[in-house]
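1. here is a sequence with its predicted model. Questions after.
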Amino acid sequence: MAHPQMFDDDDPVLARVREICLALPQASVKISHGRPAFFTKKVFTYYGGSIKVDGEWLSHDQSIMVLPDPDDAEALRQDPRAWVPGYLGPYGWLGIDIDLDADWDEVAELVTASYLLTAPAAARHELQQR
């Protein structure tokens, strides 16, 4: 069963996230479960996500879901913008709410950290050579 599209192609926040993600070596995008998923061999960033609150799914449409660097994960969990996504949270993933006023350098750092944890060695090497 196909999932309905849960994002707006014209979302300017998604455009910025797409630019950051697709600038990384060997990165591509696919739609997974109705949301953009940026990947090499494995997904390193999702745009948008949800969390179950009191039995209801609460959507975080303008957010990124990333696998944080283990050294930064605990501090990120304390950030008021952070949330533990359904399904991926038990595997260490975190959601971070963002908007057009986001610190885009920070967003790029979060995306890059997730990329470095999931990308193949050749892609990581290519990034380090830049």
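-> Yes, it's here.

2. switch to C-alpha atoms for all contacts and neighbour counts from now on
-> Noted.

3. which residues in the protein form strands?
-> 28-32, 35-39, 43-53, 56-66, 82-83, 94-97 (DSSP state E).

4. in CSV, list the ones you listed along with mean neighbour count and distance to D8.
-> Formatted as CSV, those follow (neighbours: other C-alpha atoms under 10 Å; distance: least, C-alpha to C-alpha, whole Å):
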stretch, mean neighbour count, distance to D8
strand 28-32, 15, 12
strand 35-39, 22, 10
strand 43-53, 21, 11
strand 56-66, 19, 9
strand 82-83, 20, 22
strand 94-97, 24, 16
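
5. structure B:
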Amino acid sequence: MLAAMGHPQVVDPSHPLVERVRAICLELPEAVEVEAWGRPTFRAAKPIFVHVSASMERPFSIVVKTDPEEHLALMQDPRFFGPPYYDRNHWVGVDIDAPDTDWQLLAELIETSYRQVANVRQRTALDALRPTHAGG
């Protein structure tokens, strides 16, 4: 697949780490993948909830939108960083290529990010998939 005009491909979309992120993202209701800025992005229909590759220097990373109540705690964790070009009060980056990557935590952060941008119908559909999470 050709990269969008003017943007070189930052990361191989078929890399196993990207495939793992894709599998987590695409199980969420109405989630779609759209290539943008030479990177895979995952969207709740239109709004982005995951960007793969925070920067050219960190191709194996993801950027997620945080729950405002969790943001400061995440930024105090050395695994997370303020990604360039994103609002650092709402978005965090995390590398996915470390040998000790916590994929369960990443799946929770991806779902939280989805909930930050999803509409009511999408959140309701997600709650139906996650009965223990319904209502908060």
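-> Okay, I see it. Computed from a predicted model, the values in this text were never measured in an experiment.

6. quick revisit: of all the strands of the first structure, which one is nearest T118 of the first structure?
-> Judged by C-alpha to C-alpha, the one of the strands of the first structure that comes nearest to T118 of the first structure is strand 43-53, at 6.1 Å.

7. reformat the strands of the first structure as TSV; add distance to H3 of the first structure.
-> Compiled in TSV, the strands of the first structure are given as follows (distance: least, C-alpha to C-alpha, whole Å):
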stretch	distance to H3 of the first structure
strand 28-32	8
strand 35-39	9
strand 43-53	13
strand 56-66	15
strand 82-83	23
strand 94-97	20
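
8. looking at the ones you listed, which is closest to T112 of the first structure?
-> strand 43-53 (8.5 Å).

9. hey, what's the angle from the closest one to strand 56-66? Just curious.
-> 160 degrees (axes from the mean of the first three to the mean of the last three C-alpha atoms, to 10 degrees).

10. hmm, who's touching strand 43-53 of the first structure?
-> Residues from elsewhere that reach strand 43-53 of the first structure (C-alpha atoms under 8 Å, 6 or more residues apart in numbering): 7, 14, 17, 21, 35-39, 57-67, 83-86, 95, 111, 114-115, 117-119.

11. got the angle for it vs strand 28-32?
-> Going by the same axes, to 10 degrees, strand 43-53 of the first structure makes 30 degrees with strand 28-32.

12. next, the angle from strand 43-53 of the first structure to strand 35-39.
-> Computed with the same axes, to 10 degrees, the direction of strand 43-53 of the first structure lies at 140 degrees from that of strand 35-39.

13. now strand 43-53 of the first structure, how far from the centre of its chain.
-> Offset of strand 43-53 of the first structure from its chain centre (C-alpha atoms, centre = their mean, to the nearest Å): 7 Å.
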